[in-house]
Structure formats: C-alpha cells, structure tokens
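Novice: What follows is a predicted protein model with its sequence.
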Amino acid sequence: MSERTSVLTLCLAGPLQSWGASSRFARRTTERAPTKSGVVGLLAAAQGRDRGADLADLAALRFAVRLDQPGTRVRDYQTAHHADTGKSMPVSERFYLSDAVFVAAVEGDPDLIDALHAAVRSPVYLPFLGRRSCPPSRPVDLRIHRGRLWHALEAEPWQASARVQRSRGHRVELEVIADLPAGEGPGDAVRDRPLSFAPHHRRYGLRAVHSRAVTVPNPLGGSPGASRRDFVLPKHDPMGLLED
C-alpha cells in the first residue's frame, strides 16, 4: 500500500442491522459487528457498480469496525408461500442487532477514498445495514481522515446515543475488530473477503482479523440524564432521494 493513505469513516446506526457471514438456508444469522463484505457491498452500491463488477480495489482496502454501541441480538420468525402453488415454505429464522451503532473505517489510496466519500454522500443505490430491510437512521458518511486507520478510529468522536454516553465516564474504551496486517501473527480467520457479488456465484475468501481497543473522550460523561421531551430525532430520511 502507498505511504500516502486516507481513511473514510462511516456511521452505521439503525433500529435493526444484520451482518451475515455464514448464513445458510432457513437460518440467517448475524455477526456481532458489520462485516467487511457487507461494508464493501454498501460502498459498491453507492458507486453504482454492477453485482458482477470487479471488486479487487475495494476488497484490498484495509478495514476496521469500532463497536460504539453493540446493541442487542434479536430473533424473528418469517413465513412465506410459493406464488404459484400457495404451498407453505419452511419457517425461517432471521437474527438482527437492535439499537446498535458502529463506526466502520476503510483505508486506502486517497483518490479512491475521495471517490467513495463522494459516492456515499450521493449514492446511486440507497445504503442499507446488511439487509435491504435495515435502513440507516443517520447519514452514513462521517468524514475523511488523512493518515492511517488507527489514528482515524482514535480521532473519530464516540457515536453512541446520548442516553448511552450519559451513563459512562469521561473517557471510554471501545473494542475494534480490524484486518490483521501481513506478518503480524495468525489472528482469527473469517470467510469475509468479498470476491464476487454475482447473484448466482457469490464468492468470499478468508481474511485474518484481530481485536484491540481504542480510548476516546466522552463529553457527555457524568452529565444529568435527559427527559423524553428533550429527545429530538435527527433530521434524516433514508428514502428522501426517491422523492426527487
């Protein structure tokens, strides 16, 4: 990778998220944090890439995700019928993360990072949090950091809800799951490196990850709790682009 790099940070927050890495058939699970393949899919969609397009440049980006508000895992049962016969299909289990907030970061060549930032600010296809049924509750783009991945994750303000921030101290330690650089140990192997999103031939390779923590300030630490009347929803309409 070039010595000159930039980092794009994204806020992934919503009522429900689902980031599957090993889902099969009627049981659709979710990982506890956004996957690299899921975030690369979001970026590719924002740029308007076809599902069969080459992903080599996006897959090569160094990736990390900070767990700002891990949320709660929830389970949903879904039923369906064949359109032609009306026959019931097997009941499926689908798992989601509820009330979670993450900061995802991708590091790479500044020109590519700038192009991705422009794409998420004006996406060709709307972003979603792992599944199309999971729209974001806030704007996805945060900012570009000139430098390296860990510096960006340390500099990015804590994105948890005000309620969660008020319940913690003035500094918080947040877990980060990141790509393990070559030559720095075996790490944990996950099949989450996107090779192709082609509908009939999706392919994923292995990547090595590790976990560590970063400490960030919490300006709301120890402040009095707010009442429900003080809470204001952010002005964000994920479907607003469809009205133009």
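Specialist: The structure has been received and is ready for your questions.
Novice: From here on, just use CA atoms for contacts and neighbour counts.
Specialist: Noted.
Novice: can you pull out the helices in the chain?
Specialist: Remark: helices assigned in the chain by DSSP state H are 36-47, 56-59, 110-121, 149-155, 162-166.
Novice: what about versus this one:
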Amino acid sequence: MTHVLLIRLAGPLQSWGTASRFAARRDSHSRPSKSAVIGMCAAALGLPRSMGLEMPKQPTETDEPGKVPAFGELARTVFGVRADHPGTPVRDYHTVGAGTYPLRPRDLITDHRRAAAVAASLDTATGDRFGHHTLTGWYGAPKKIAADPHSGVLISGELTRSALITERWYLADATFLVGLQHESDSFLETVRQALEHPRRLLWLGRKSCPPSGTLGLRVVPGDLDTAFRTHRLLPVAHDDTDPTRRPWAWFQVPPTERGATPVQDQPVSFDALRPEHTTRWETRRRITIDADAAQWKDIIL
C-alpha cells in the first residue's frame, strides 16, 4: 500500500527554474519542479548536497528505525502537484554592475591601471576631498582574480566591466498542493516533520522566495489521484474563488503512459558544482474534488 505526503507551497513570490542554472533570461515554470521539491525536503532533513542519489534497496523489517533517509529514497518518490491557485507571472528587469563609481585611495594603491586611468584628474585635483575621482565602467563583481605584477596585491583581471542585464520571472501569490507518494508512511512522516522544523533554510525555487505558513500538511493512505480528489482547495487570504472549480494537476507516470510528456527535472545529483538531472514523464488533467472532501484545519497562511 502506498501513502502520500501532502505539502503546501505558498508565498509572495515563487520561481521554479527548469531550463538552465543561470542565463540572461531566467524563466519560471508554471508549477514546482520535482527537483526543487526534493531539494527542499533534503535541505529540511539536513542532508549534504554531496550525498549520492543512488536508488536504495526496498526497506525491510531489519532496517534501522528512524534512520535519516538517503537522497535516493526522496528521488524515487512519485511526484504530483495540484495548482490550487496558479498565481500571476511577474517580470523583474534586473541590472548589476558597470556605471561610474567613486574611486577609493586603496584602488589606486593596489591597481596601477586605475591609477594611470585617472592620472590627469589626480594631477589637477585641488582640495582635500577624494571622492570626485571616478572611473567609468569598472564597478561590479571582480573577475579573473590574480596578483598585480607591480604591487603583488590580488586584483581583478578586467579593468572595465559591462553591466549584467537579466530578465527574471516569478509567480506571485501562487499556492500549490504537492504530493510525494511512497510505500513507507513513517518515511513520509519523517520528511513532513522536517519541513516544519527544517535544519536548513528553505525557499520556493530561489533564495529570494521564502515559503509562508505551514509546509508539511499530512500523510494520507492511497495514491496521488485519491489524495488530490479527497482534499479541498488550499485556503488563501481574501479568497473569492469558486471552491468547486476543477484545478489542473500533474502526475508522474511511466513513459509508456498514454499522453505522457517528458520533463527534465528528475534529480540525479545536487552537487553544487555539477548538478545533474534526467528525464521523467508526466500527464496533466483537471481534478474534480469530491463533495465530501476533507477540510483544511489549523493551517498557518
């Protein structure tokens, strides 16, 4: 028999990237990815990013009770998500670096190139103020750090830096009901408790998007479809939506399932330098919530 851990993901902003680690345009998926949710659960459990994702053996009666689950147990859960409140896409036009910035005395002492660039200004300077000596196009994160051949001090290998312009997308005021299906209810309960008392900071896709309110809701018997049909829409503040509407839901399925589409978010490694993902398959359909579906109680919004 399988069980399902129900997780509430809600916050002012969410951003679920599936295309690339970093690019000039950082899109957000329309819903949480499996990789992001598994990573969040692993962070809540305090598991190191370097831990392998090898698939563990099936649990037996001789296994040590209460043992912290490996990444592999999380990775092999069957994933589903119901979009109770899909949210609104929000675009952030983001710029970093470049422009004109006042030079400091240490900039001239440690970097002979900057000193040469403003030599004329220094020769004609009067008064006791230093801040009016400027250099255009050097402000920003230093790149290609190396020792200066004259002073021996570590400096940037690039004297000028172009502005980094990015377009970042978020989901505003979205609320999702995520399900993780697994054979062991005790394993899922361990994860649920960790989400409510995490050992590391959690966020909704990016570090600028903290979750709000309750995360780990409950562990219920059955499969994902049953769990989504037998629970009402998650409540939100100032909710004026129809409680009987049919939300979209996505279910992880075998690749042979009719209508299955590929998604590149099955985690293989969370290594900070070389994260790796592979393909899983999913289907999408609307959910008709049962008339006697369970109500949500004691949820912190």
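Specialist: Structure received. Model, not experiment: these values are computed from the prediction.
Novice: Kindly provide the TM-score of these chains.
Specialist: Scored against TM-score structural alignment, normalised by the length of the first structure, the superposed chains reach a TM-score of 0.82; 217 aligned residues with a CA RMSD of 2.1 Å.
Novice: re the thing from before, mind putting the helices of the first structure into JSON lines with distance to Arg191 of the first structure?
Specialist: Output for the helices of the first structure, formatted as JSON lines (distance: least, CA to CA, whole Å):
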{"stretch": "helix 36-47", "distance to Arg191 of the first structure": "9"}
{"stretch": "helix 56-59", "distance to Arg191 of the first structure": "13"}
{"stretch": "helix 110-121", "distance to Arg191 of the first structure": "24"}
{"stretch": "helix 149-155", "distance to Arg191 of the first structure": "22"}
{"stretch": "helix 162-166", "distance to Arg191 of the first structure": "32"}
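Novice: Compare those and give me the one nearest Val176 of the first structure.
Specialist: Val176 of the first structure lies closest, by CA to CA, to one member of those: helix 149-155, at 8.5 Å.
Novice: just to revisit the earlier point, ok, and which of the helices of the first structure has the densest surroundings?
Specialist: Comparing those by mean neighbour count (mean count of other CA atoms under 10 Å), helix 36-47 ranks first with a mean of 22.
Novice: Leu234 of the second structure matches what in the first structure?
Specialist: If you follow Leu234 of the second structure across to the first structure using TM-score structural alignment, you land on Gln159.
Novice: How much space separates its match from Ala53 of the first structure?
Specialist: 33 Å (CA to CA, to the nearest Å).
Novice: Same drill for these two, tell me which one is more crowded.
Specialist: Gln159 (19 against 13; other CA atoms under 10 Å).
Novice: quick revisit: to Glu93 of the first structure, which of the helices of the first structure lies closest?
Specialist: The closest of the helices of the first structure to Glu93 of the first structure is helix 36-47. By CA to CA, the value is 19.7 Å.
Novice: Next, name the residue at the spatial heart of the first structure.
Specialist: For the first structure, Pro34 is the residue whose C-alpha lies nearest the centre (CA atoms, centre = their mean; 4.2 Å).
Novice: Find the nearest non-adjacent residue to Phe95 of the first structure, please.
Specialist: Once flanking residues are discounted, Phe95 of the first structure sits nearest to Arg75: 4.5 Å by CA to CA, 6 or more residues apart in numbering.
Novice: Map that neighbour across to the second structure for me.
Specialist: Structural alignment (TM-score structural alignment) places Arg75 of the first structure against Arg91 in the second structure.
Novice: what does Gly14 of the first structure give?
Specialist: With TM-score structural alignment as the criterion, Gly14 of the first structure matches Gly11.
Novice: Please report the residue range of the longest strand in the first structure.
Specialist: strand 92-108 (DSSP state E).
Novice: Quick check: Gly11 of the second structure touching Ser212?
Specialist: Yes: between Gly11 of the second structure and Ser212 there is a contact under CA atoms under 8 Å: 5.0 Å.
Novice: Who has more neighbours out of these two?
Specialist: With neighbours defined as other CA under 10 Å, Gly11 of the second structure and Ser212 compare such that Gly11 has more, 20 against 16.
Novice: just to revisit the earlier point, so the match of Arg75 of the first structure makes contact with Trp169?
Specialist: Yes: Arg91 of the second structure lies in contact with Trp169 (CA under 8 Å); the separation is 4.6 Å.
Novice: And those two? Which one has more around it.
Specialist: The residue with more neighbours, out of Arg91 of the second structure and Trp169, is Trp169; 21 against 15, by other CA under 10 Å.
Novice: Next one: the more buried one from Ala272 of the second structure, what distance?
Specialist: Trp169 of the second structure is 23 Å from Ala272 of the second structure, by CA to CA.
Novice: now Ala172 of the second structure
Specialist: For Ala172 of the second structure, the distance to Ala272 of the second structure equals 27 Å [CA to CA].
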